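Chemist: got a predicted model here, sequence first, then my questions.
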Amino acid sequence: MLNPCSIWDRLDTVPEVGDGRTAALLTALTCEDNAPFAVRHFRPLPGEIAGRLSIDTQSSSAAGPSGTVERGFDVDQTNRSVVVGERVVVKWLTPPAPFPQPAPDVFAHLTSAGFTATATPYASVSRRGADGTEVLVALVTAYLPEARDGWEWCVDEAAAGRTGFAADLGVLAAGLHAAMATPSPTFPDPVRHAVPVPAPAKGSWWLRADEALREALALTGGEDGDWLAERSGALRAGLAPLAAPAGAGAETAGTPLIRVHGDLHVGQVLRWRDGYAVIDFDGNPTVTGADPFQPAARDLAQLTTSLEHVGQVAIRRRDAPGPMIAEWAATARAVLQEAYLERLTALGHAALLDRSLLGAFEIEQECRELVYAARHLPRWRYAPMGVLRSQYP
């Protein structure tokens, strides 16, 4: 049998599914000398996985007494995820992502805070270059059996008119935010407070949202673009609460800020055999240079708007009646937000939510959806436009 630590010499390219290098990586996570790679541990691997893996000396394929095998996911992904032994997932970043990257620190923090409503994080793997730079190569987490993301299971709920799930989402989001606000060795000071920033100033919430609106107006053409332009004044007026953080002043603390998920929509919430799990703490791929400390309302607004998008998907793909979906979305939103605030209060963190910001962040999010559609997925435009048309008739 080969020395498990020799796998580090064979990671010059991203492993293919089934070539054994992903399983071999799991055996090498505890090696003392991984240079030029570095391993950061969060929790031990499941014992049955750690004990079953080996490296075949002839084929370098993953094999063991119980026939441990690798397989991929039957979905399109930006990165390459490999399931090993039906217990562990290794997400290979393609290409490796330059640091700073939020996921490793967030994994360490959530582990310390005792947050378990996610795929259990086991380790991260990075590589250091000769010039001192570091890139994130892989993330190792638990595999969640029978998992479906919200663009599948939540659309089923919308088409059926069911809203009971929304309370579970609210509780999940509140638990995540309460955990983010809990001190840990990784984030010893996890809560900050907004300070007054003049609305036009660089870095202000209002400017960021206004720029999103301007981009949406510039990139959305045709009848949708004309409709959007006619309502640009109303949309910009809706951003006004972001011009000065609520409560911010010379002598008072401003809105509480925490490290938010940053891309919290139903697609990041898996429904699996044992419940719900929030995943993907890599940040928002459409926003660069954003401060990781944001109001909790930003996450909640994005999660809420994603319910509206689910409704639009149900109308288009499941022929769900528009009036029924409008009622479904309104009810689901209300249930989610009520459950969120109740759970946040029960956890002693009610002050984290500044409700005055929700509407403005929702407008900003719809603008970002339009920008994303224009730049990456034109067919997606119908979803944010359907929401805006229903809200600004």
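Modeler: Ah, there it is.
Chemist: drop to CA atoms for contacts and neighbour counts, all remaining ones
Modeler: Fine.
Chemist: ok, Val14 to Asp131 distance?
Modeler: 21 Å (Cα to Cα, to the nearest Å).
Chemist: more crowded one of these two?
Modeler: Using other Cα atoms under 10 Å as the criterion, Val14 and Asp131 rank with Val14 on top: 17 against 6.
Chemist: give me every residue that touches the closest residue to the more buried one other than its chain neighbours.
Modeler: Distances taken as Cα to Cα, 6 or more residues apart in numbering put Trp92 closest to Val14, at 6.9 Å, once the chain neighbours are dropped. Residues counted as contacts of Trp92 (Cα atoms under 8 Å, 6 or more residues apart in numbering) are Val14, Asn79, Arg80, Ser81, Val82, Val137, Ala138, Leu139.
Chemist: pasting the second one now:
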Amino acid sequence: MSEAVTRTVTTPPGLLASLDPLLREWLPRQRWFAGKGHPVTGFSLVAATELLPPTAKLGLYHLLVRTRQPLQPGGPEQPGDCYQLFIGVREALPPRLAPALIGHVTRGPLAGLTVYEALHDTRPAELLLEALRTQARIGGLRFERDPRQEIRSGLVPRLMTVEQSNSSVVYGDTFILKLLRRVLPGTNPDLELPLALAREGCPRVPPPTAWLVAEPGVAPGPPPTEPYVLGVLQPFVQGATDGWELALRELAKGEDFVAEARDLGRVTAEVHTALARALPTVTLGHAQLRTMVVGMTERLEAAAHAVPALRPYADGLRSAFTALDDLAAEGRVWTAQRVHGDLHLGQCLRSPAGEWSLIDFEGEPARPLAERRMPQPVVRDVAGMLRSFDYAARSVAPAQPDWAVRCRAAYCSGYAETAGRDPRTDPVLMRAYETDKAVYEVVYEARHRPQWLPVPLAAVHRLATTDLI
């Protein structure tokens, strides 16, 4: 193994001020920016690390910046999210990097230079892998790795273009480095859970090879108590197809997806079983369920206020939550454990050999980190996958709801084969979780993809009028 590299760095004063006007324009245009709809009025610097000093050819800065955004026009500024940025610096961009342009700096320490999204550039991406390989410490950044796994040097990087909430770089079809864009101090489940599963020897989740963290106290002011997890390097499943693409392909050909759905159910149960061995489980009684039901009900009320099309169904949907509360009040208890938290077909990869893997254990990024790390009934993940089958079946013309019904049944059957318990035997809990997910989908589609709104509304109609899954 290469010897670890430790390097103390300094960053020029006024760096963020010189980038501020360019970042205000560029950041809201990024697909992973979560604050769309509210203008960025400024930034505060959480941390800045000079990874390559700016020269005539290339410089590289790693920034953690917190946005300031008013919630209403003319209203007071509110502290926003913290984002991880990789800022490349050149005198001029070659044509191949034109899509990565952030802008031309007119003042401050980088005046006269061009800045750009550095992950598009081969050299900065290579530097990140080398830092992970050598377990470098650069300023407040720690590049850590599993010493049992080899990282070869010289792997050619390429930035993936299909990411939404994060960014990923593939190295020579050997590794994939997922870089979190919106970051928080604390243990991120996207590293925590795959590490736990690797310790259990679970083959269904690629084991973390290396990871990048920022130490607490890198920012001025009171330091956070835990580091920021910034990125995770894992083996790349070469030639894999994600479950969403595969399902749409089979739908287009008129082929069934029952066998694949059953396999996915088995794999989900296998991962759940390994997580229950690796991490503590808890029992949820009425008090805990009551808190959960209140949260679901509040999300429904907010959604009905925001999306008028949901209002006719509000009473029927609310009954899904009150039925769960009533069952808990009668003394029913449930086991909760760590789960995936945002499971759907797009989070499943099938290798050319036909083996399934689950990826992206970050959970729903919009939810607080502490909530994403809470134990949940496994039905939460099951409900997410059932909703995904519905989405696939209704994304084609004409819609094929019977296809979804068959897939849902096969998935639950496969889950039962491995777990020893069929999730359909708990219909009240299943209906509550699927209803909560459908309500979330209604709000998302109304805001971002109105043409897709009929998909979750079809589920809303079913869930509001029946307690069957």
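Modeler: Okay, I see it. Keep in mind that what you see is a predicted model, and the values were worked out from it rather than measured.
Chemist: what lines up with the residue nearest to Val14 of the first structure in the second structure?
Modeler: Under the alignment (TM-score structural alignment), Trp92 of the first structure pairs with Leu179 of the second structure.
Chemist: Thr120 of the first structure too?
Modeler: Using TM-score structural alignment, Thr120 of the first structure sits opposite Pro207 in the second structure.
Chemist: grab the nearest non-local neighbour of Val39 of the first structure.
Modeler: Nearest to Val39 of the first structure is Val125, by Cα to Cα, 6+ apart, at 4.8 Å.
Chemist: which SSE is that neighbour in?
Modeler: Per DSSP states H and E, Val125 of the first structure falls inside strand 121-128.
Chemist: name the residues of the longest strand anywhere in the first structure that are buried.
Modeler: Ranked by residue count and defined by DSSP state E, the top strand of the first structure is strand 88-98. Residues of strand 88-98 of the first structure classed as buried by neighbour count (16 or more other Cα atoms under 10 Å): Val88, Val89, Val90, Lys91, Trp92, Leu93, Pro96.
Chemist: for stretch 25-37 of the first structure, same thing?
Modeler: Those would be Leu25, Leu26, Thr27, Ala28, Leu29, Asn34, Phe37, for stretch 25-37 of the first structure by 16+ other Cα under 10 Å.
Chemist: can you pick out the most distant pair from those?
Modeler: Across the buried residues of stretch 25-37 of the first structure, no pair lies farther apart than Thr27 and Phe37, at 14.5 Å, counting by Cα to Cα.
Chemist: look up how far Asp168 of the first structure lies from the equivalent of Thr297 of the second structure over in the first structure.
Modeler: Applying TM-score structural alignment, one finds that Thr297 of the second structure aligns to Asp210 in the first structure. Counting by Cα to Cα, the gap between Asp210 of the first structure and Asp168 of the first structure amounts to 33 Å.
Chemist: could you do Tyr382 of the first structure as well?
Modeler: 27 Å.
Chemist: check Ala209 of the first structure too.
Modeler: Ala209 of the first structure is 29 Å from Asp168 of the first structure, by Cα to Cα.
Chemist: give me the more crowded residue out of the two.
Modeler: Set side by side, Ala209 of the first structure and Asp168 show more neighbours around Ala209, with 24 against 17, by other Cα under 10 Å.
Chemist: tell me which helix or strand the more buried one sits in.
Modeler: Going by DSSP H and E, Ala209 of the first structure is part of helix 205-219.
Chemist: and the strands in the first structure?
Modeler: Under DSSP E, the first structure gives strands at 37-41, 54-55, 62-63, 70-72, 80-84, 88-98, 121-128, 134-142, 148-149, 192-193, 256-259, 269-272, 275-278, 293-294.
Chemist: spit out the contact partners of the residue most central in space within the second structure.
Modeler: Centroid-nearest residue in the second structure: Glu362, 4.6 Å away (criterion: Cα atoms, centre = their mean). Residues counted as contacts of Glu362 of the second structure (Cα under 8 Å, 6+ apart) are Asn188, Pro189, Asp190, His340, Gly341, Asp342, Arg372.
Chemist: max-length helix in the first structure?
Modeler: Using DSSP state H to define each element, the first structure has its longest helix at helix 322-346.
Chemist: what's the match for Met385 of the second structure in the first structure?
Modeler: Met385 of the second structure maps onto Leu303 in the first structure, by TM-score structural alignment.
Chemist: just checking, that match touches Val266?
Modeler: Yes. Under the criterion of Cα atoms under 8 Å, Leu303 of the first structure lies in contact with Val266, with a separation of 6.4 Å.
Chemist: and Ala178 of the first structure, how far from Leu352 of the first structure?
Modeler: Taken as Cα to Cα, the span from Ala178 of the first structure to Leu352 of the first structure is 8 Å.
Chemist: hmm, the match of Thr297 of the second structure is touching Arg236, no?
Modeler: Yes. If you go by Cα under 8 Å, Asp210 of the first structure and Arg236 touch, sitting 7.1 Å apart.
Chemist: more neighbours, the two?
Modeler: Between Asp210 of the first structure and Arg236, Asp210 has the larger neighbour count (other Cα under 10 Å), namely 22 against 17.
Chemist: for the more buried one, what are its contacts?
Modeler: Arg236, Leu239, Glu364.
Chemist: OK, contacts around the aligned residue in the second structure for the first one?
Modeler: Translated: Arg236 of the first structure. The equivalent of Arg236 of the first structure in the second structure is Arg318 (alignment by TM-score structural alignment). Each residue near Arg318 of the second structure by Cα under 8 Å, 6+ apart is listed here: Thr297, Leu300.
Chemist: how close does Arg318 of the second structure get to Ala247 of the second structure?
Modeler: 32 Å.
Chemist: next one: Val379 of the second structure
Modeler: 22 Å.
Chemist: could you do Leu324 of the second structure as well?
Modeler: 32 Å.
Chemist: same check on His344 of the second structure?
Modeler: 12 Å.
Chemist: now do Pro368 of the second structure
Modeler: For Pro368 of the second structure, the distance to Ala247 of the second structure - Cα to Cα - is 31 Å.
Chemist: compare the two (neighbour count), which wins?
Modeler: Per other Cα under 10 Å, whichever of Pro368 of the second structure and Ala247 has more neighbours is Ala247, with 23 against 11.
Chemist: can you tell me what that one aligns to in the first structure?
Modeler: By TM-score structural alignment, Ala247 of the second structure lines up with Cys154.
Chemist: again with Gly265 of the second structure
Modeler: With TM-score structural alignment as the criterion, Gly265 of the second structure matches Gly170.
Chemist: what's near enough to touch the nearest residue to its match once chain neighbours are set aside?
Modeler: Distance criterion Cα to Cα, 6+ apart; nearest residue to Gly170 of the first structure, sequence neighbours excluded, is Tyr340 at 4.0 Å. Listed by Cα under 8 Å, 6+ apart, the contact set of Tyr340 of the first structure reads Ala167, Leu169, Gly170, Val171, Leu172, Ala173, Ala174.
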